[in-house]
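1. Just a sequence and a predicted model for now, questions to come.
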Amino acid sequence: MCHVSNTLMSILNMGTLGISIILIFLSSSLPVCGDILKTPLLFFGVFLFTMSLFALIGLCCRISTLLWLYLFVLLLMIIGLFCFSVFSFIVTYKGAGKQVPDRGYKEYELDEYSGWLKKNVVNDKRWVKIKSCLSGSMLCMNSEPPNGNGNGNGGAVAKAAADANARGSDGGASEFYKIRLTSTESGCCKPPSYCGFEYQNRTYWTVPKGAQITQADDCRAWSNNQTELCFNCGSCKAGVLDNIKREWKQMSIILTCILVFLNIVYAVGCCALDNTRAYRYHRAYP
């Protein structure tokens, strides 16, 4: 195998160049709000691109020192990817949405998710930025709310406007309840079902006459103000985490495939290094 290892190694490194470009593209296409994989993925893509160039230079110029350094760094990368794959599986193992009876969507609770994700992804400092991003992203796709805010005590005029909006654009509560909302939409754009609020339109919900708001934090946190909605709710944080969890699982599959490919590159690279050393030895001592 060693006599063709340099050629095969060159072909494989052209492959890693392509993979690095794909990773850089993926990092730019990840959602802006709350995804902490964006920067590490971009760094990994650029790093892999640089390493592949060094390997190609080492192979073309038969520089054994450069190839040795490349293989050493590649081994560290393989170990790092393996550790990250195990870590990502552990932190995304917990957490899932709960199906609500007679609803097309699921609802999410923050306590269901990994402590590491809660501490490092949706902590108070990061959540300020995520909430601002969600608020400005038009995530909930609703027109301007009727006059009134808070928990739905905007008066008769506000309710009439809300009813008109519901009939005109949202198709009413029965239609809304059939919608398959994303985890972020379900957690951030409406109050949890257990609050018992009445649907007026997608982002305007009122407290039934004579009813009292439950003391649950998310029910008290809901606001009909379109810049607030349920962005202060635990359900919103849980929805964001559920979305991140799915993305991490998909990314773990991709990284596992890359890990297998890099192991092949490493094995071929060891042969290429031996071949390069033998070539230089024969040149020096014919």
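-> Good, I have the coordinates.

2. use CA for all of it now, contacts and neighbours both
-> Fine.

3. buried stuff in stretch 224-243?
-> Neighbour counts using 16 or more other CA atoms under 10 Å place 224-226, 228-243 of stretch 224-243 among the buried residues.

4. typo on my end, stretch 97-108
-> 97, 103, 105-108.

5. Same question for stretch 261-278.
-> 262, 265-266, 268-277.

6. Which of the residues you listed fall in helices?
-> Here DSSP state H is the test, and the buried residues of stretch 261-278 give 262, 265-266, 268-277 as lying in helices.

7. so how many other residues sit close to residue 114?
-> Other residues lying near residue 114 total 17 when counted by other CA atoms under 10 Å.

8. if I pick it, what's in contact with it?
-> Residues in contact with residue 114 (CA atoms under 8 Å, 6 or more residues apart in numbering) are 91-95.

9. Next one: it from residue 245, what distance?
-> Separation of residue 114 from residue 245 (CA to CA, to the nearest Å): 10 Å.

10. Give me the common contacts of the two.
-> residue 92.

11. Please compare the first structure with the one that follows:
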Amino acid sequence: MGVSNNITAFLNMIALLCSIPIIAAGLWLASKPGNECIRYFRWPILILGSLILLVSLAGFVGAYWNKQGLLAIYLFCMALLICLLLVVLVFAFVVTRPDGSYSVPGRAYKEYRLADFSSWLRNHITDSGHWIKIRTCLADSDVCTKLNQEYTAADQFFASLISPLQSGCCKPPTACGYSYVNPTLWTNPANPNADTDCYLWSNDQTQLCYKCNSCKAGLLGNIRNEWRKVNVILIVAVVVLIFVYIIACSAFRNAQTEDLFRRYKRDWVR
């Protein structure tokens, strides 16, 4: 194995290591409560990370055993995967840029407005066709039941940093004026706010605020926070992969030059 192939094999090990945090980020995203109910939104990162792992292994095999054809395929596939990863990264950054959160006096947690999130997220995740399945999935999860196990007193609950999903789906909006009994049980005010969500709230533990716009906004708030964290990992991974790819291309050209030189030298000796 030539020097250039040694370098390429080493670089593929780095690319392989880069795929591990991408796969881990994909698994983390897929395991989050909100994403468990949005099947098509769970898998892109996990799939890309797995493909990068497989392509890196192919590149290592091609470099170690000097399979120039396999190395050429590796370079093409890796370029394609890096481009796809960049597209996903930019797209995720754009659609999660608007922040629908707002602070509530006397509350540590924030509440969320649906209209303040990106139109793409609203149209593709919280439209009527998708939301019926999503809210059923959320109602079957333990997102809200956990709150009753963790908080008892009102002061303790109001000082907590609950997730956007819990803030939007498990309690009525603060502006409605409901009185706290426990995190998922609230008494009706005499004159509720005119907001539609105030009338949609139900103390039925299978209903709560799953039909509310605040619940849709809370889900988008969760997605935004989670993807913003994953974007940091993706940025670092993309930078490393691009750096590795540029050096691998140079090493591939050098390996071809070395092969041509060896053939010329062998033919000259004959």
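-> Thanks, I have the structure now. None of the values given here were measured: they were computed from a predicted structure.

12. so which pair among the ones in helices among the buried residues of stretch 261-278 of structure 1 is furthest apart in space?
-> For those, with distances taken as CA to CA, the pair at the greatest spread is 262 and 277 (22.0 Å).

13. May I see the buried residues of stretch 62-82 of structure 1?
-> Buried residues in stretch 62-82 of structure 1, counted by 16+ other CA under 10 Å: 62-64, 66-68, 70-71, 74, 77-78, 81-82.

14. That stretch corresponds to what range in structure 2?
-> Aligned using TM-score structural alignment, stretch 62-82 of structure 1 spans residues 66-86 in structure 2.

15. Leaving out sequence neighbours, find the closest residue to residue 82 of structure 2.
-> The shortest distance from residue 82 of structure 2 to any non-neighbouring residue, by CA to CA, 6 or more residues apart in numbering, is to residue 238 (6.8 Å).

16. again, but for residue 38 of structure 2
-> Nearest residue to residue 38 of structure 2, sequence neighbours excluded (CA to CA, 6+ apart): residue 134, at 6.8 Å.

17. In structure 1, what residue corresponds to that neighbour?
-> So, by TM-score structural alignment, residue 134 of structure 2 is matched to residue 130.

18. quick one on the thing from earlier: using JSON lines, lay out the ones in helices among the buried residues of stretch 261-278 of structure 1 together with distance to residue 47 of structure 1.
-> JSON lines is the format used below for those (distance: CA to CA, whole Å):
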{"residue": "262", "distance to residue 47 of structure 1": "14"}
{"residue": "265", "distance to residue 47 of structure 1": "16"}
{"residue": "266", "distance to residue 47 of structure 1": "16"}
{"residue": "268", "distance to residue 47 of structure 1": "20"}
{"residue": "269", "distance to residue 47 of structure 1": "18"}
{"residue": "270", "distance to residue 47 of structure 1": "20"}
{"residue": "271", "distance to residue 47 of structure 1": "23"}
{"residue": "272", "distance to residue 47 of structure 1": "21"}
{"residue": "273", "distance to residue 47 of structure 1": "21"}
{"residue": "274", "distance to residue 47 of structure 1": "25"}
{"residue": "275", "distance to residue 47 of structure 1": "26"}
{"residue": "276", "distance to residue 47 of structure 1": "24"}
{"residue": "277", "distance to residue 47 of structure 1": "26"}
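
19. where does residue 199 of structure 1 land in three-state SS?
-> strand (DSSP: H, G, I helix; E, B strand; the rest coil).

20. burial count for the aligned partner of it in structure 2?
-> Alignment note (TM-score structural alignment): residue 199 of structure 1 maps to residue 180 of structure 2. Using other CA under 10 Å, the number of residues around residue 180 of structure 2 comes to 18.

21. Let me know the distance separating residue 180 of structure 2 from residue 251 of structure 2.
-> 66 Å.

22. List the members of the contacts of residue 114 of structure 1 that persist in structure 2.
-> Checking the contacts of residue 114 of structure 1 against structure 2 (both residues aligned by TM-score structural alignment, their matches' CA atoms under 8 Å), the contacts still present are 91-94.
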